[in-house]
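> Quick one, what's the 3D model for this:
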Amino acid sequence: MRDFVARVRWLRVAAWSAALALYGLLSTCSLRIGMMEQVQALGALRVATINSPTTYYEGPAGPTGFEYDLAHGFAESLGVGLELVLAATPTEALDMVRNGRAHLAAAGVVVTPRRSKEVRFGRPLLKVVPQLVYRMGRSSPADASRIGEGLVVPARSAAADYLANLQSQHPGLVWTESPDLDTEELLLQVANGEITYTVAPSDLVAINKRYYPQLRVAFDLTGAQDVAWAFPIAIDNSLFTPAQHYLSGLSERELAQLRDRYFGHIEQVDYLSAVTLATHVDTRLPRYREVFERAAQEFDLDWRLLAAIGYQESHWDPAAVSPTGVKGIMQLTLQTAKFLKVSDREDPTQSIMGGARYIRRLIDIIPDEVPHPDRVWLALAAYNMGYGHVIDVRELTRRRGGDSRRWVDVRANLRLLTQPRWHQQTKHGYARGHEAETYVGNVRTYYDMLVYIFGDAPTSPAGESDAPAQPEVQPDPLNIRTPVL
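Okay, the predicted model is just below:
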């Protein structure tokens, strides 16, 4: 099998090389091979990308990421496969486009005037703000004129372009450009105190602050900047135009849903919460991890999802009791515990098994029209405020023109359940919807952090009927099989 795969890869490389050679031969004549012809000759869209939580990475369920999803969808629209060419930095991905090694770059590339002279940018995908980052406990400069020594950014990066522009206003501004380190590595060096400052886009800063909570933002270097795909500047429109049609065909709602899937919860947990989680991972979780894993295997869930729920509920404290009388690691009500046949809510094993059974049931009763992972977030909201209120808020979402299948639209209506004008129209009445919104965001963040800390794959495989060959969403914290209850 390996020999066969290697042979297929070799044939693809050979075909691509032959296409490039033919293009080079014909470029001196009146004939030229267009970009779409190159894609069709290869049988795949070759995309330069980077490993990044904002772009592309290998999750527990396979390839995933905001720009990966978009690139995979574009390749499907062309009727070809998707081949990823990994670059170390966005700048290297741009070089791959310029020298013909990739058809386009989908690599978190920020548009700058200098880059616009070297490549052709498509429709903006999102906006980010370049921020000066330092370590908590060190002095925070008020503006660019007060940045001292120790500022390091990736070589030929968008950050370097911003600093060059600022230097005309602040001649004393100095920095070092690293040819070897990317932005995330520099953020880690700032967190460890190895360098004093770096510049990073706001989305990457927010994500990394969850893992390195000592990171702080001094100020924004500029206003919001566009992130877009990059194409060769001197080639025909045969690929560029379909790409713009594909992206333009995605409604703002669809893009908003995709952004929410990857970025909608990244600022949910503050510094103290992140530090506390890291401490409890060492001091409390080892006592209960085996039970979380056993429950996850029995109910076809990711153990880190169960652990994230347990952490949000009780910080993994089996003796936790809320003011409303819910108890234990998974904070089960007395009524729910009786339904689940949990005799002792403060027994860690019973609580975790009961909580796993309950969230599994909630996931399974969410209507089939709701896709993953949205059905997971809706089930979490139900775990927090009751399934009846989830039915109500989905109906309110429909009435107000939203998509009740998508968490981003439902979430926007949760707070209506606290307003008499709206909750009086529902079957189940008042609910603290804002708390459910925070609850789901926290669980999502804790889940992401546990994935980052442990990095291991789910304990049981995904159900064959639900696992796509090419995942198009973020790692699904579930392994869907048949309903348990």
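> CA only for contacts and neighbour counts going forward, please
Fine.
> so where do the strands sit in the stretch 1-150 of the chain?
For the stretch 1-150 of the chain, the strands defined by DSSP state E, counting those that start in this stretch cover 44-50, 57-59, 62-64, 81-87, 104-105, 120-121, 126-128, 130-135.
> Looking at these, spot the one closest to Asp374.
Nearest of the strands of the stretch 1-150 of the chain to Asp374, taken as C-alpha to C-alpha: strand 62-64 at 15.6 Å.
> Report all helices and strands that that closest one contacts.
The contact analysis (3 or more C-alpha pairs under 8 Å, 6 or more residues apart in numbering; DSSP states H and E) places strand 62-64 against strand 57-59.
> which residues touch the strand it packs on?
Residues outside strand 57-59 that contact it (C-alpha atoms under 8 Å, 6 or more residues apart in numbering) are 51, 63-65, 474-475.
> next up, for comparison:
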Amino acid sequence: MGKISTLIILVLLFCFTGCFTQKQGAEEEVSIPLVQRDLNEIKAEGLVRVVTNYNSTNYFVYKGKPMGYQLELLQEFANYTGLKLDISVNNDLSTNFSDLRSGKVDIIASNLAAFLNRQEGIAFTEPHSYSRQVLVQRKYSLDKEKGSKDGNRPLIRNQLDLAGKTVYVQKESAYVKRLRNLSQEIGDSINIVEIADYEVEQLIGLVASGEIEYTVCDENLARVNLNYYPNLDVETPISFPQKMSWAVRSNSYDLLSVINNWLIGFKKTARYTRIYQKYFLNKRSMHLVDEGFHSIKGGQVSDYDNIIKEESRKFDWDWRLIASIIYQESRFLPSAESWAGARGLMQLMPETANYFGVSNVENPRENIRAGVEFLRWLDERLKNRVPDPQERIKFVLASYNVGIGHVFDAMKLAEKYGKDPQKWEDNVDYYLLHKSEPKYYNDPVVKYGYCRGEEPYHYVTEILERYDHYKNVMQ
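Predicted coordinates:
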């Protein structure tokens, strides 16, 4: 018996099949104290903590690039407010609501159906989009060519025919509330089974594979998933159009106001229209849907994942960090060459390639091996100066990009001007960024002179941000 089937059987053993028995979870969450954390506290930290859900439209990685409807909205909001994003991923709505109340996160950035009788301590923002709920069912089995008769089963088109049927939905989602109301409307029971550990798209996958018969989904997401599962039917609506919103704490009045004002204006822009069309209206090609480089389907960042993992393991580096560096350097193109003569996946300069014994700089394994060895070489030379390994990664990355001499200069400048030479952000990074100014590159403590510091400054930030995304979605 498969793991998924076992899970479903266990759920059924502990869940009464009547449609009014699935209320306990929301009531348990109400007792969590509501933390006092609003826009002033968030601005003081300079960081807004956000949780979103990992699926093929909201947040994923494709060919090494973090993507998603919610991710792009969040990036636009961060640009608007000047705040940094701390994005985490959790598909369990119960945990998300708890974390929101306790202050672990400030925003639940997802497709939450806004309703009046909301949970205690939760406030919904202006809608970022609209959708209606639809029933997800099979038109035929995936193994229909093997003689399955599943295709002869009539599809549900009348909501009355849901009487007595078992529908699996995400715990504490708006789908639960809608199905309960629908049960009242049709005057008959619908067996609602709430699953805590499965996100909406995972339940859609179970319907497609025949593990379960029915689930409910927002129509825009359901239609995207038809590209993955052509054996599904999503033509039966079970609700009117609904507002899709984010959620914040009900006492975060200023944060709610800023989000609402931004959304009202941003939804009128061509930029918003392009983002929405990109993820919900444009037909996904089968090439993308079946692509191994989609984190949902194939789980690959690149063609070179196995090599990256093997070489990273030799020096106990996280392969996802190396992958983020390679994406930044070459977009995983082994023949890439920079204007300065750096070549290959990790953009090795000729002298670096020679030093680490590279005979063919375009050979992926040789290039990656040498790049990782060079990173280790830099790490060893910075170890005594920057003892904290997490902090040292930033110095290593900057050195990989611009040379360790310029980083040493920036550290000396930081120390001279009363900053911490062992801290990167708002300390050493400032002096590397401004090392193109005569005041700094002519300073007596500077040995290596002028440096265009803007590139390594952004290089470190972009690699680490992408690395965080990789950690969110890649094992």
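> And the TM-score between these chains?
For this chain pair, the superposition-based TM-score is 0.51 by TM-score structural alignment, normalised by the length of structure 2; 267 aligned residues with a C-alpha RMSD of 3.0 Å.
> For the strands of the stretch 1-150 of structure 1, give me TSV that also has mean neighbour count and distance to Arg216 of structure 1.
Shown next, in TSV, are these (neighbours: other C-alpha atoms under 10 Å; distance: least, C-alpha to C-alpha, whole Å):
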stretch	mean neighbour count	distance to Arg216 of structure 1
strand 44-50	26	25
strand 57-59	17	25
strand 62-64	19	28
strand 81-87	18	28
strand 104-105	31	30
strand 120-121	22	31
strand 126-128	16	17
strand 130-135	25	5
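> before we move on, the earlier item: just name the closest of the contacts of strand 57-59 of structure 1 to Ile195 of structure 1, please.
Among the contacts of strand 57-59 of structure 1, and counting by C-alpha to C-alpha, the member closest to Ile195 of structure 1 is Asn51, at 22.7 Å.
> Could you pull out the helices in the stretch 101-250 of structure 1 for me?
With helices called from DSSP state H, counting those that start in this stretch, the stretch 101-250 of structure 1 shows them at 113-116, 158-167, 183-191, 202-211, 240-249.
> could you dump those to JSON lines with distance to Gln225 of structure 1 and mean neighbour count?
JSON lines is the format used below for those (distance: least, C-alpha to C-alpha, whole Å; neighbours: other C-alpha atoms under 10 Å):
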{"stretch": "helix 113-116", "distance to Gln225 of structure 1": "11", "mean neighbour count": "13"}
{"stretch": "helix 158-167", "distance to Gln225 of structure 1": "10", "mean neighbour count": "18"}
{"stretch": "helix 183-191", "distance to Gln225 of structure 1": "17", "mean neighbour count": "21"}
{"stretch": "helix 202-211", "distance to Gln225 of structure 1": "10", "mean neighbour count": "21"}
{"stretch": "helix 240-249", "distance to Gln225 of structure 1": "18", "mean neighbour count": "16"}
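> for these, which one sits closest to Ala256 of structure 1?
That would be helix 240-249 among these, by C-alpha to C-alpha, at 12.8 Å.
> Relative to structure 2, which residues correspond to that closest one?
Mapped onto structure 2 using TM-score structural alignment, helix 240-249 of structure 1 spans residues 256-265.
> And that stretch against structure 1, how far off on average?
Mean deviation of stretch 256-265 of structure 2 relative to structure 1 after superposition (mean C-alpha distance after the TM-score superposition for structure 1): 2.0 Å.
> Which residue numbers in structure 2 does stretch 72-89 of structure 1 align to?
With TM-score structural alignment as the criterion, stretch 72-89 of structure 1 aligns to 75-92.
> what does the matching stretch contact?
Here stretch 75-92 of structure 2 makes contact (C-alpha under 8 Å, 6+ apart) with 43, 46-54, 74, 96, 171, 196-199, 259, 262, 469, 472-473.
> Any figure for the gap between the residue nearest to the spatial centre of structure 2 and Glu72 of structure 2?
For structure 2, the residue nearest the mean C-alpha position is Tyr59 (4.1 Å; C-alpha atoms, centre = their mean). In this view, Tyr59 of structure 2 and Glu72 of structure 2 are 9 Å apart by C-alpha to C-alpha, to the nearest Å.
> what's the answer for Val402 of structure 2, then?
Going from Val402 of structure 2 to Glu72 of structure 2 by C-alpha to C-alpha gives 30 Å.
> which parts of the lengthiest helix in structure 1 are buried?
Determined from DSSP state H, the single longest helix within structure 1 is helix 2-26. With burial defined by 16 or more other C-alpha atoms under 10 Å, the residues of helix 2-26 of structure 1 counted as buried are 12, 15-16, 19-20, 23.
> Same list, the helices of the stretch 101-250 of structure 1, but as TSV with distance to Lys338 of structure 1 please.
Shown next, in TSV, are the helices of the stretch 101-250 of structure 1 (distance: least, C-alpha to C-alpha, whole Å):
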stretch	distance to Lys338 of structure 1
helix 113-116	63
helix 158-167	58
helix 183-191	47
helix 202-211	37
helix 240-249	50
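> closest one to Gly388 of structure 1 among those?
Short answer: helix 202-211, nearest of those by C-alpha to C-alpha, at 32.8 Å.
> okay, that closest one sits on what stretch of structure 2?
Going by TM-score structural alignment: helix 202-211 of structure 1 matches residues 219-228.
> How far does the matching stretch sit from its chain's centre?
Relative to the centre of its chain, stretch 219-228 of structure 2 is centred 19 Å away, using C-alpha atoms, centre = their mean, to the nearest Å.
> hmm, who's touching it?
With C-alpha under 8 Å, 6+ apart as the criterion, stretch 219-228 of structure 2 contacts 57, 131-134, 136, 201, 232-234, 280, 284, 286, 289-290.
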